[in-house]
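Asker: I need the structure of the sequence given here:
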Amino acid sequence: MLAHQTPPNSHTFPSIIKAATHSCLSIGTSLDAQVINRGVLYDPFIQTSLLCMYSQFGDLLNACKVFDEISHPCIVEYNAMLDAYAKNGDVGSACFLLKSMPKRDVVSWTSVISGFAKNGFFGEAIRLFREMMLRDDAKCGVVKPNEATYVSVLSSCANLDERGVLCMGKQIHGYIGRNEARVTVFMGTALIDFYGKVGCLSNAIKVYNQMVVKKSSTWNAIISSLANNGREEQALDTFKKMKEEGLCPNEVTFVAVLTACARAKLVEIGLELFQSMEGEFGLVPLMEHYGCVVDLLARAGLLRLLELQPHHCGQYVALSSIQAGVDRWGVAADIRKTMAEARIRKVPACSLIDCI
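Answerer: Model (predicted):
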């Protein structure tokens, strides 16, 4: 278009900026420069497109710059900025912006709730959901949750180890039943995951059986729920049914089935499944899968981690924790004693963020 000397206008840029979101940041910034040079920077559709693009690339600085240049942001532009903050971990700014908005809709609330959930602030996500549900004023009106809201708050309930989360999750389930025409795949999967993690396996199975449409994520959730609640054999049977239904397992599926094998001490089956990841399904094992195999061998008494790196504190700590996890406290204490006698000190801990 440019080669034919046809000048782009305000209708041209939103689509091409959206396309750049799936390409690279350098192309996006060059389009930003084009927008400025051609005098269409203040078109609201272009501004929103640029805001979403910078958010997607994690360029929060430029996203803020674009937003600050908007004299009177509409709710769509506010929501795009909320999403930018939430996606890039600045949930404090997202929460502040939410409260300063002249009008808020379900997308506004859900962006911040999801941001809290994805960044590990599960209690704050639940608190904000409660605030949203209680709001009924001129500024906000009555806000009805959408699919993304339910998934985020159920995920927060599932991952928050506090009293009252089971009751909260059940209330959300009840609200869904009363107010939604149907339980979508993602809502159902979130409910299965929630009930599985809080130990209500019968409820997880009930939700699973009621679902007409099931995706891989749904099967993963029920397999994991079974594996983590003492139903290892049933988890493996469900895995077989998943394959019979023609669904291809993914990395998450194998974490669940390998966990089931480890807890049931099914060494041969577990190792066969581990080998099938790459050989049969073309999946490259990740650190989580190797960790499951280590757990599998350790629970069966077949691991000798200390022979690999005898002076590495992590091996002693890992092996001690594995033994303690299966109530072999004497062995765990002996490992710690050996570590102390060898004058091997534990290094300061580091954290690992698990992103979905």
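Asker: contacts and neighbour counts: CA atoms only from here.
Answerer: OK.
Asker: show the contacting residues for Glu69.
Answerer: Glu69 is in contact with Tyr42, counting by Cα atoms under 8 Å, 6 or more residues apart in numbering.
Asker: swap in 10 Å and give it another go.
Answerer: Taking Cα atoms under 10 Å, 6 or more residues apart in numbering as the criterion, Glu69 is in contact with 41-42, 47.
Asker: would you list the residues you listed in CSV and tack on neighbour count and distance to Val207?
Answerer: Shown next, in CSV, are these (neighbours: other Cα atoms under 10 Å; distance: Cα to Cα, whole Å):
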residue, neighbour count, distance to Val207
Leu41, 21, 49
Tyr42, 16, 49
Gln47, 24, 43
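Asker: which of those residues fall in helices?
Answerer: Gln47 (DSSP state H).
Asker: going by distance to Leu305, which of the contacts of Glu69 wins?
Answerer: Gln47 (55.5 Å; Cα to Cα).
Asker: pretty sure that closest one contacts Asn62?
Answerer: No - using Cα atoms under 10 Å, Gln47 makes no contact with Asn62, being 11.5 Å away.
Asker: between those two, which contacts overlap?
Answerer: In contact with both Gln47 and Asn62: Met53, using Cα under 10 Å, 6+ apart.
Asker: circling back to that earlier point, how about the contacts of Glu69 in a markdown table, adding distance to Phe57?
Answerer: Output for the contacts of Glu69, formatted as a markdown table (distance: Cα to Cα, whole Å):
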| residue | distance to Phe57 |
| --- | --- |
| Leu41 | 20 |
| Tyr42 | 21 |
| Gln47 | 16 |
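Asker: compare with the first, here's sequence two:
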Amino acid sequence: MLISSHSCLLLLDKCSTLLQLKQAHAQLITLGLARHAIASGRVVAVCALSCFPGGLDYAYSVFNDCRMPNSFMWNHLIRAHVQLKDHDRALLLFNSMRRRGFRPDQHTFPFAIQACFSQSMLRIGMALQGCVVSAGYERDVYVVNALVGMYGGCGVVGAARQVFDETPERDLPLWNIMIRAYVSSGSVCMARKLFDEMPERNVISWSCMIDGCVRHGLYKEALGLFHEMLVMEEAKPNEVTLSSVLSACGRLGALEHGEWVHAYIGKFGMKIDVVLGTALIDMYAKCGSIERAESVFCGLKCRDVMTWSAMISGLAMHGHDGKCLQLFSLMQREGVRPNAVTFVGVLCACGHVGLVGEGRHYFDSMWEEFGISPLIQHYGCMVDLYSRAGLVDKAYEVIKNMPIEPDVLIWGSLLSGCRTSGNIEMAELASRKVIELDPLNSGAYVLLSNIYAKSGRWDDVKSIRRVMEEKGINKTPGCSLVELDGVVYEFFAGDDSHPISMEIHSMLEEIMRRLRMIGYVENTAEVALNLNEEGKEHALLVHSEKLAVAFCFVSTPPRTPIRIVKNLRICVDCHLAFKLMSGEFDREIVIRDCNRFHHFKNGSCSCRDYW
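Answerer: Next up is the predicted model:
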């Protein structure tokens, strides 16, 4: 029994396999509608936009068989290629459509313009804008949205803003697209200005603005926006919003904020999927609570490669090399194939504890076992691994044999390793390379200066300082962050601007007095200044992490754990002082420096003095 043509058309939309779709199409053929424009158009549309293997090929066979194809068919074929990222083919279809006498409409242009969302396609996108104006669609909301998105994607934010400003009727998606264009170009201030002018906002608006702040290092501002979002109640945060907020918490080491977000997810019954789960794992790991990260990981029913990689990287940061490598093996046994990100975590784990042979094995296995070509990050891990182990010659061999040009981070890793080994000749070579690539890089000058100072070469130290002054290069100040009662406090080296600065310094002096009584002696070799011993001791006393710890001693009850995030590598003197503090005052002190975590407890450190 034959079914009606209307029923056949409805069946097309419900097909879940290509076979079902072909069967419905066969019914249309039997009804004599196979070459009818509407019926054929629906078949092409369903095939083109489906994920059926061979669906697009079948769409073309129907399209070519149609005696009178219409714009609807062309539009869906163009759209299908845009969704497949086959932008060249999409534009070829657009040109073919015009050559065959079909007039692009308000549905055609948005798809064609979306094929130009890259710098290399900018000229074609500009030409398309000319076509839009000629066709009279320059005020169509969908076409305008596509144009603003195209210019934003190409990094031409001025042209995007011009189209935006020339549009009299702007819908909410257009505002969001313009904000995203500013954010992508790094103009977060302009994005915020436009955001504040919006007549209405939705969750996409807030998420885009929060994510923009996170991507450009404005973590406090991201948390401020999130709290503003909750107060204004214009939109409810979704998984995307919360993932960005958790990322900001992780970067700041704001554990209390992160725990609050986790509780918010539970309160509103949001499902912790792989996206939120991965974000929570990363946040807890970066905030120093690796146990909570493991708890979230174990509680996830579904894990993808990024979830495994986040847990592996977290364990590596905390120096849990055994657990990290065991998890890497378990990941493979469970059928999850590691990617480039996974191997960065594995190689970091080897580097943090000096597993040179193991690191080499994992590096070689990337290509040999998994077909992954090492990226510059992986070479950086190997340079770091050898440098930390004092094998700077081997590290230099890695650099010389790299198939890609070494960057600042590669040479910086070698330079940092020279500080440990005292290899001045290699340090001078590495610092020259860093400065060639980044003439204003203060770290290269400071590290080389520290190496000279450690060797007592004070004339060379003065020479470097003089060059820095002449070039206007300032040393990156040591900065430490502490979260207390939901507020993130910043401390800089030598800082006395805090409202309770006198109490902080008084507490710090008392702490150091107690430490000296149990044998602590300042490691003045760490001071790269030609001062007398008293001056060097004072310079060590006011390091940002020591001020942050003293603040916590003043502001929290005894035995309360302390968590600090520092922007630079922790120095040898502070490392020794914190080990002694943790035992003398029965305080767990967790420091995240620019390289890794240090958990100080009962007079020892989790890094086992290898960092």
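Asker: do you know how far Ile192 of the first structure is from Phe239 of the first structure?
Answerer: Look at Ile192 of the first structure and Phe239 of the first structure: by Cα to Cα, to the nearest Å, they are 16 Å apart.
Asker: now for Ser247 of the second structure: which residues touch it?
Answerer: 211, 214-215, 219, 222, 253, 258, 279-280, 282-284, 286.
Asker: map it onto the first structure.
Answerer: Alignment note (TM-score structural alignment): Ser247 of the second structure maps to Ser155 of the first structure.
Asker: what's the mean deviation for the helix or strand containing that match versus the second structure?
Answerer: Element membership of Ser155 of the first structure, judged by DSSP states H and E, is helix 147-159. Mean deviation of helix 147-159 of the first structure relative to the second structure after superposition (mean Cα distance after the TM-score superposition for the first structure): 0.7 Å.
Asker: tell me the angle the helix or strand that that helix is followed by makes with helix 147-159.
Answerer: Heading C-terminal from helix 147-159 of the first structure, the first helix or strand you meet, by DSSP H and E, is helix 165-179. Inter-element angle recorded for helix 165-179 of the first structure and helix 147-159: 160 degrees (by axes from the mean of the first three to the mean of the last three Cα atoms, to 10 degrees).
Asker: show me what the next helix or strand after helix 165-179 of the first structure is packed against.
Answerer: Sequence-wise, the next helix or strand downstream of helix 165-179 of the first structure (DSSP H and E) is helix 185-197. Applying 3 or more Cα pairs under 10 Å, 6 or more residues apart in numbering; DSSP states H and E, one finds that helix 185-197 of the first structure contacts helix 147-159, helix 165-179, helix 201-210, helix 216-227.
Asker: please redo it, this time with the cut-off set to 6 Å
Answerer: Packed against helix 185-197 of the first structure by the contact rule (3 or more Cα pairs under 6 Å, 6 or more residues apart in numbering; DSSP states H and E) you find helix 147-159, helix 201-210, helix 216-227.
Asker: what's the closest of these to Pro348 of the first structure?
Answerer: helix 147-159 (24.7 Å).
Asker: list the buried ones in that closest one?
Answerer: By neighbour count on 16 or more other Cα atoms under 10 Å, the buried set for helix 147-159 of the first structure is 148-159.
Asker: next: stretch 4-22 of the first structure.
Answerer: 10, 13-14, 17-18, 20-21.
Asker: counterpart of Cys24 of the first structure in the second structure?
Answerer: Using TM-score structural alignment, Cys24 of the first structure pairs with Met121 in the second structure.
Asker: would you confirm that its match belongs to a helix?
Answerer: Yes - note on Met121 of the second structure: a helix contains this position according to DSSP: H, G, I helix; E, B strand; the rest coil.
Asker: what does Arg299 of the first structure correspond to in the second structure?
Answerer: Mapped onto the second structure by TM-score structural alignment, Arg299 of the first structure lines up with Arg388.
Asker: isn't that match right up against Gly417?
Answerer: Yes - using Cα atoms under 6 Å, Arg388 of the second structure makes contact with Gly417 at a distance of 5.4 Å.
Asker: what's in contact with the helix or strand harbouring Lys243 of the first structure?
Answerer: Here Lys243 of the first structure sits within helix 232-244, counting by DSSP H and E. With contacts defined as Cα atoms under 6 Å, 6 or more residues apart in numbering, helix 232-244 of the first structure is touched by 223, 226-227, 260.
Asker: counterpart of Ala316 of the second structure in the first structure?
Answerer: Ala316 of the second structure maps onto Ala227 in the first structure, with residues paired by TM-score structural alignment.
Asker: scratch that, Val183 of the second structure
Answerer: By TM-score structural alignment, Val183 of the second structure lines up with Ala86 in the first structure.
Asker: quick check: closest non-adjacent residue to that match.
Answerer: If the residues on either side of it in the chain are set aside, Ala86 of the first structure comes closest to Gly115, at 4.3 Å by Cα to Cα, 6 or more residues apart in numbering.
Asker: with Phe553 of the second structure instead?
Answerer: Leaving aside its chain neighbours, Phe553 of the second structure sits nearest to Met507 (7.5 Å; criterion: Cα to Cα, 6+ apart).
Asker: repeat that for Met283 of the second structure.
Answerer: The spatially closest residue to Met283 of the second structure, leaving aside those adjacent along the chain, is Gly250, at 4.3 Å (Cα to Cα, 6+ apart).
Asker: can you tell me how far that neighbour is from Leu280 of the second structure?
Answerer: Taken as Cα to Cα, the span from Gly250 of the second structure to Leu280 of the second structure is 9 Å.
Asker: contacts for whichever strand or helix holds Phe72 of the second structure next, please.
Answerer: Per DSSP H and E, Phe72 of the second structure falls inside helix 71-83. With contact meaning Cα under 6 Å, 6+ apart, helix 71-83 of the second structure is reached by 41, 45, 48-49, 90, 108, 111, 115.
Asker: give me that answer again for 7 Å
Answerer: 41, 44-45, 48-49, 87, 89-90, 93-94, 97, 102, 107-108, 111, 114-115 (Cα atoms under 7 Å, 6 or more residues apart in numbering).
Asker: which members of those residues are positioned in strands?
Answerer: Taking DSSP state E, every one of those sits outside strands.
Asker: map Pro249 of the first structure onto the second structure.
Answerer: Under TM-score structural alignment, Pro249 of the first structure pairs with Pro338 in the second structure.
Asker: hang on, its match in a strand?
Answerer: No - judged by three-state DSSP, Pro338 of the second structure forms no part of a strand; its state is coil.
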